[in-house]
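A.B. asks: sequence-free structure coming up:
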């Protein structure tokens, strides 16, 4: 049956209330029988158990305390369950309003909603269509009864008007709120566009829609979000709870902004070490003593078990492009949290392709955007009519995404001026650039037939980019020892030479500078340079502690600060930092992702900046950095078309292709090899600086003009092929003759002739690099699956792959090589020749795979557990040992990437085929030992529970059956042992931090406040005593209880040695034991008082 479409607002009785002091009262349903019970009434576990004044009347009180605790826990779970129930009901009402609103905007949303396989959503759509049809039918009939086609209007009756007023009254929650000035609850003035952004967020909330606030960096997205949460609290009377997830670097900034703009909102920052987080969770989070919980991405992963218990009103994610990959751990975990609405904050909503945009929309509205294939297919099917697709995408994005740029809304902020400075390389940089290219000259040439891996090309790219920054990033490049901080630090890098001239000019002009680099080791060099030039500086990189970041930012921003330079890494220093006290930004190198560079620029170019911001981007001329910059410009143009103008991207490569990397490496390589020298960078004069600045302006304008003319279709086809177009001519065909334009290495330098024998051998032995391997390289076989024994592929798969590889070797005429002695095989020549002959025989007699075998291979490749790596397998073994081989849920807690159903499927195959694993007995032994330990713990747990159930108040009445050998060496009193057994029953006989918890109980208990011996026991010593007591209790219930346990006696001997008990002096010098006397005299251990009152004060052992 279709669900009822209720539009009534949530009952006022279900909303959190405030008392006279505006303190939030815990939300308790009014119809609950336990509505008057408060969490504060829940007693401590030891309120009655550890009271030294416990009497017979408090024995019954102990049972009452446990009952009250059980009821309180039950009440807590009941309240959380009802909150989730109310939230789900509100979400259903929001879904109905959302579908009606979206379908009213455009019928395009019907296509996305109907692709959702959820039958409940289909029922809602059916009911909406039925009600719409009924409304149209009533309107049609009313029009026909009104008399003719024109239909005269008639006056409403009193009953009709009353009915309509009643409907409007019931829809009181549908009234819209529009702010025309800064709300009174915000302690400050919002700009006009920020008020418009607040109204947009309010409209989203009133229509049950989640959205993306995608304003350009520096427009106050944080303030708009805080103002919206204030609207929820003070206008809608929704106090929360809200969850705000932000980068770790911006935690303190969010806390400050809340305290500055709306201090009435109670904030909880969930961050810190394990102990601090545990305190915050117990005292603040679980008690709901907050309105907004601010935490970091890392804490979401670590504390997910606590955070997912809550029914959140809003989940807000800052820098939301972190969840653009729906397969990431953060994205998957945060989707498990239950919330009524979600808000994403990002200045870079699109970084690579349209699928990432879908991932954000799917997180916001999974009931609307539930199928990525349908989303992608919707665009790919519209290739014939590009304009229609553009218009439709714009209509789809408009309700969810608000994107504004500074130039449109913030008129008081001067536009930033970007300038690309094309810097020549120094002589040392040219030499190192040549070395890198010569080392892999075959990969650089990329000749036909070469099968160079993309990883190898990426490594070359990385090394070339390091060389463009500074040659001292390579080991052995810096002259020394002794190493000195001198002018060579400047003139050996072209970028440093230009930077040195620029900084002198900027300091004279009264400017302050931010310098960004991707490499923290570049910051090390810049730090030495600042010390050398006496520039005061601050620094932030990925290793900077959170407190040090805050101190550095405050130190740089404070009035009258003497800090001239701020050194930052692009990724660590480009998020959530306000550095408007600087007006010059230097990008020492460019990031692959242009959005990261934009984030870095906007640390200075944001609200509050009074000067014009100038951005200088260093680009090494005739080198790989020019191509990196071109690719960044392509991505920025794509973002402008898709997000800011509502255009679609159909096909975009997620990563740089191998051909693109090859084109980047080859760019400028011929010039580097052909150049004798580019001149030393220290010869750059002031006139050269002016020339570089002027050329930079010209080339920056030229690059911008080039990409302004490219449309969506041009960008989709854009790749390194554009490098073959010059002066309007297409030179693509010449690429086929790449052998003709082969890049030759630099000319060989004549070696110095040594006539001294010592010098000759010294030069001959100093090879300075890898020895070339003259043997023919083994050609690569067809792509094969790496088969590991723990993945349990069908047994015949390896044979089929070996057969296919042998045929490939036969086809290309490959001859088996003599096995290398370093491969771990036999060193005998005869054995190696025999192995070579066997391999060659297999190649000579190889036959290709038949069609049936190829199909069988493809089928077998899909039957194994290819997604199980070695780490997963090892965690499976450890989890089976820890929880037992059939506890799939428990094992799943050990394996982060697997669900219980996957583990069950794998375990069934494992226990059938474990003999196929190499050295499987080692893994079975681990599992058997773990299960044996688990059985022993379960047995001890049962025996302990059985023992304690024999007494009404175990802490006072429990009797422990010590053996005589135990009594002779006993250093713990029976009162202490009883307490340990009760604590073991409370916390379990095994668990993380068990004995630390028991030690804390000992220290907090008033029973032992004067028992120095018991208070001074370490967790290790407490653990040994607990093991002894558990064995004693278990031995008591054994059927052969008359036998003696020598193993237990040995454990007790070790325990006695560790405890080092105090001996009592007697007249004849012999030591006596009061417990032995008490036992012989017929006295029971229960009457023995605490050691704190019985030990003689002159004891040489423990001091009291």
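C.D. replies: Arrived safely. Keep in mind that this is a model prediction, so the values were computed, not measured.
A.B. asks: contacts and neighbour counts: CA atoms only from here.
C.D. replies: OK.
A.B. asks: tell me where the stretch 151-300 of the chain has strands.
C.D. replies: For the stretch 151-300 of the chain, applying DSSP state E, counting those that start in this stretch gives strands covering 211-213, 242-246, 267-270, 292-296.
A.B. asks: same question for the stretch 501-650 of the chain.
C.D. replies: Using DSSP E, counting those that start in this stretch, strands in the stretch 501-650 of the chain cover 513-517, 537-540, 565-569, 584-587, 614-620.
A.B. asks: of those strands, which stretch is the most buried?
C.D. replies: Using mean count of other C-alpha atoms under 10 Å, the stretch among the strands of the stretch 501-650 of the chain with the largest mean neighbour count is strand 513-517, at a mean of 26.
A.B. asks: report the angle between that strand and strand 614-620.
C.D. replies: Calculated by axes from the mean of the first three to the mean of the last three C-alpha atoms, to 10 degrees, strand 513-517 forms an angle of 30 degrees with strand 614-620.
A.B. asks: what packs against strand 513-517?
C.D. replies: The criterion is 3 or more C-alpha pairs under 8 Å, 6 or more residues apart in numbering; DSSP states H and E, and the helices and strands that strand 513-517 contacts are strand 565-569, helix 570-573, strand 584-587.
A.B. asks: if we use 10 Å, what do you get?
C.D. replies: Judged by 3 or more C-alpha pairs under 10 Å, 6 or more residues apart in numbering; DSSP states H and E, strand 513-517 is in contact with helix 494-508, helix 520-533, strand 537-540, strand 565-569, helix 570-573, strand 584-587, helix 594-601, strand 614-620.
A.B. asks: also this one, for the comparison:
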């Protein structure tokens, strides 16, 4: 086996690690001699230029990036000719392409004799039957493969199999055998109504799977950044009042507003314009070249922009938007990995300010159900990729069937769903501390990953906005706080410098 999966969490420097590994393969190799000579980097369209920029940043003139950032046939042909040609003083060349461009020109790429392929945001290859996944698998000459993804599991274990089968073909067997041996028992063991025997078998199979995969996978979570980066806080707020509060209390802070829908971005853009807040916008209408330039402009402290309107589909992956230290998820995504990817745009290496991340959810609506579904999916991902310990099986199948029931009277359906006994007041401060201590003890004993593993169960549960650790609420009107904010989940344990995530 020559492949590997780099599954570090978002913002932990997968790009830098990949570039360092690539340069080692191109120069010193494993035995003091170059191990590869014709590398290919594949990535989403929005990241093609960024990869060229990162190669220049870290390697300077040591390599020659050949960036295919234009899908027109004449440009692609010219780029391929440049990659094949001798020159540049014998410096190694690195071919950088988007997944769609590679799929369209795969036949010609196959003939280049590439000997290593590195796939960024490898969850784009989660469907083993998709044309792009099969196209990458067809790179027979590139036996050395590195697949990078902070979210190698987004929905189910078949996606994990697809990614791993590209990196290490045959390691996990075919999909049918994998489902029978691993996915089926693991999923049944995680059901709310699973028998003790099913739970035990599921944990055993999960441990076997991770023992096998960990030989070829490196996974570290964002907890390693807690000593180096400012604390990250997630809260539910009312957007307009929040932005006014930020402007009043922290006028130098910048905000990223993320939505899955361009129509919503239109509304948010109009709101910013009505208040005179300078705003930039990055969505699918921006060309690949424009996207990186726009991000660089927004990141500049000298630029007056206060808000970046960001389409999660166009810019929610891979971009470094550390010029902002506040991010608002205006609407939730059914796929938790998409929201996690969006969050990681601001809370990552290079950030110098404390980061605040907010989700806006309508209490008792389908938006809360989406959040609950996210928690169920994240539990599976954490169980397999992050830890093999016993998981809290928070939602049963019947509870998931209630997705479309609306409760206009509840202040927070999620708080009821997790069956938490706290009242959401400062009087429950001790119970918040106890949850954090219990999670930390479990992590110390190797039985879990602390409050991060427990999800919202280990966060502070607040029925009053003023109890939030975010001082911005002091600048928000009493009318908004008392009439429109019914509940807040915060991953900050009140009164402590330690944070739960």
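C.D. replies: Perfect, thanks for sending it. Just so it is clear, the structure is predicted and the values come from calculations on it, not from any experiment.
A.B. asks: circling back to that earlier point, out of the helices and strands packed on strand 513-517 of the first structure, nearest to residue 384 of the first structure?
C.D. replies: Set against residue 384 of the first structure and scored by C-alpha to C-alpha, those come closest in helix 594-601, at 31.0 Å.
A.B. asks: related to what we said a few turns ago, could you dump the strands of the stretch 501-650 of the first structure into JSON lines with distance to residue 875 of the first structure added?
C.D. replies: Below are the strands of the stretch 501-650 of the first structure laid out as JSON lines (distance: least, C-alpha to C-alpha, whole Å):
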{"stretch": "strand 513-517", "distance to residue 875 of the first structure": "39"}
{"stretch": "strand 537-540", "distance to residue 875 of the first structure": "37"}
{"stretch": "strand 565-569", "distance to residue 875 of the first structure": "36"}
{"stretch": "strand 584-587", "distance to residue 875 of the first structure": "44"}
{"stretch": "strand 614-620", "distance to residue 875 of the first structure": "47"}
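A.B. asks: which stretch among the ones you listed comes nearest residue 497 of the first structure?
C.D. replies: Nearest to residue 497 of the first structure, of these and by C-alpha to C-alpha, is strand 614-620 at 11.4 Å.
A.B. asks: and that closest one, which stretch of the second structure?
C.D. replies: Mapping strand 614-620 of the first structure onto the second structure (TM-score structural alignment) gives residues 356-362.
A.B. asks: so how far is that stretch off the chain centroid?
C.D. replies: Distance of stretch 356-362 of the second structure from the chain centroid (C-alpha atoms, centre = their mean, to the nearest Å) equals 16 Å.
A.B. asks: OK, contacts around the aligned residue in the second structure for residue 254 of the first structure?
C.D. replies: Matched to the second structure by TM-score structural alignment, residue 254 of the first structure sits across from residue 51. Counting by C-alpha atoms under 10 Å, 6 or more residues apart in numbering, residue 51 of the second structure makes contact with 15, 19, 41-43, 57, 65, 67, 96-97, 120, 318.
A.B. asks: scan those and report the most crowded one.
C.D. replies: residue 97 (28 neighbours; other C-alpha atoms under 10 Å).
A.B. asks: what does that residue align to in the first structure?
C.D. replies: Per TM-score structural alignment, residue 97 of the second structure is aligned with residue 295.
A.B. asks: thinking again about what came up before, can I get the strands of the stretch 151-300 of the first structure in a markdown table including distance to residue 429 of the first structure?
C.D. replies: A markdown table is the format used below for those (distance: least, C-alpha to C-alpha, whole Å):
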| stretch | distance to residue 429 of the first structure |
| --- | --- |
| strand 211-213 | 44 |
| strand 242-246 | 40 |
| strand 267-270 | 48 |
| strand 292-296 | 41 |
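A.B. asks: of these, which is nearest residue 79 of the first structure?
C.D. replies: Across the strands of the stretch 151-300 of the first structure, closest to residue 79 of the first structure is strand 242-246 (C-alpha to C-alpha), at 17.4 Å.
A.B. asks: by how much does that closest one deviate from the second structure on average?
C.D. replies: Here the mean offset of strand 242-246 of the first structure against the second structure after fitting is 0.5 Å, by mean C-alpha distance after the TM-score superposition for the first structure.
A.B. asks: of the strands of the stretch 151-300 of the first structure, which is nearest residue 603 of the first structure?
C.D. replies: Residue 603 of the first structure lies closest, by C-alpha to C-alpha, to one member of the strands of the stretch 151-300 of the first structure: strand 242-246, at 16.8 Å.
A.B. asks: give me the contact list for that closest one.
C.D. replies: For strand 242-246 of the first structure, contacts defined as C-alpha under 10 Å, 6+ apart pick out 229, 251, 254, 267-269, 290-300, 307, 310-320, 322, 334, 339-345, 576.
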